[in-house]
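Student: I'll drop the sequence and a predicted model, then ask my questions.
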Amino acid sequence: MTAEERIKAIHALLSDHISPTFLEIEDNSDEHAGHKSAGGAGHYTVHIASPLFAGKNMLQQHRLVYSAVEPLMDSEIHALSIKIK
């Protein structure tokens, strides 16, 4: 999967599962070039806001995000930073 395809896949999963009111995905993979443990997967920062986060603590919010992108975690996402808006 290309970097652009990964971002589209992350966007689709988050949109389908969380219905964000704001979603921005940064590809930080270039900052981590050469990391052997990455195995070709990418490093991303997700900036996201959703009504689903209301009344939830940060851990619960992050679990929602990780649950949504879980299908990509073993193969396409090496590292994910989450910024809740």
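Tutor: Happy to help now that I have it.

Student: CA atoms for contacts and neighbours, from now on please.
Tutor: Fine.

Student: can you give me the helices in the protein?
Tutor: Using DSSP state H, the helices found in the chain span residues 3-18, 58-73.

Student: For the first one, enumerate the helices and strands it packs against.
Tutor: Meaning helix 3-18. If contacts are counted by 3 or more C-alpha pairs under 8 Å, 6 or more residues apart in numbering; DSSP states H and E, helix 3-18 sits against strand 22-27, helix 58-73.

Student: next, the one to line up against it:
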Amino acid sequence: MSVANQLTEYLQALKPQHLQLINESMNHAGYFDGKESHFKLIIVSDDFAGKRLVARHQQVYTIAEPLLTSQGGSIHALAIHAYTPDEWQALLASEGQAPASPQCAGQRKA
């Protein structure tokens, strides 16, 4: 099973109303076809209600832990955009999409 599919399966624990996982590995140094090391996650869940951003990220990292490179997995970077359903609707109404992922030290030069 691909890393993306594993992570998507693990994240079902948060009962997401919306989940989008984008493989951004091709934008980073050392990329080869099929590499799954850098991801952008957009997740919308009622489980985030009343929680600060850091607590939301901690929830996601706890779930993703087996797939992270620090634990022997292959995910080097995970840009997390975690919203409640109300926050997500407001963002879509104002900006139309989630923010771009941050630059990585290993970012390919254009």
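Tutor: Nice, I can see it. Fair warning: this is a prediction, and the values are worked out from it, not measured in the lab.

Student: Would you pull the TM-score for this pair?
Tutor: The TM-score (TM-score structural alignment, normalised by the length of the first structure) is 0.82; 77 aligned residues with a C-alpha RMSD of 1.6 Å.

Student: Rebuild the helices of the first structure as TSV, extending it with distance to residue 85 of the first structure and mean neighbour count.
Tutor: Putting those into TSV (distance: least, C-alpha to C-alpha, whole Å; neighbours: other C-alpha atoms under 10 Å) gives the following:
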stretch	distance to residue 85 of the first structure	mean neighbour count
helix 3-18	13	16
helix 58-73	11	16
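
Student: Tell me which residue lies nearest the centroid of the second structure.
Tutor: residue 41 (2.3 Å; C-alpha atoms, centre = their mean).

Student: which one in the first structure is aligned with that one?
Tutor: Under the alignment (TM-score structural alignment), residue 41 of the second structure pairs with residue 46 in the first structure.

Student: if I read this right, that match contacts residue 27, doesn't it?
Tutor: No - if you go by C-alpha atoms under 8 Å, residue 46 of the first structure and residue 27 don't touch, sitting 9.0 Å apart.

Student: Show me what residue 7 of the first structure aligns to in the second structure.
Tutor: Per TM-score structural alignment, the equivalent position to residue 7 of the first structure in the second structure is residue 4.

Student: quick one, what contacts the match of residue 41 of the second structure?
Tutor: 23, 24, 25, 26, 80, 81, 82, 83 (C-alpha atoms under 8 Å, 6 or more residues apart in numbering).

Student: for residue 16 of the first structure, same thing?
Tutor: Residue 16 of the first structure neighbours (C-alpha under 8 Å, 6+ apart): none.
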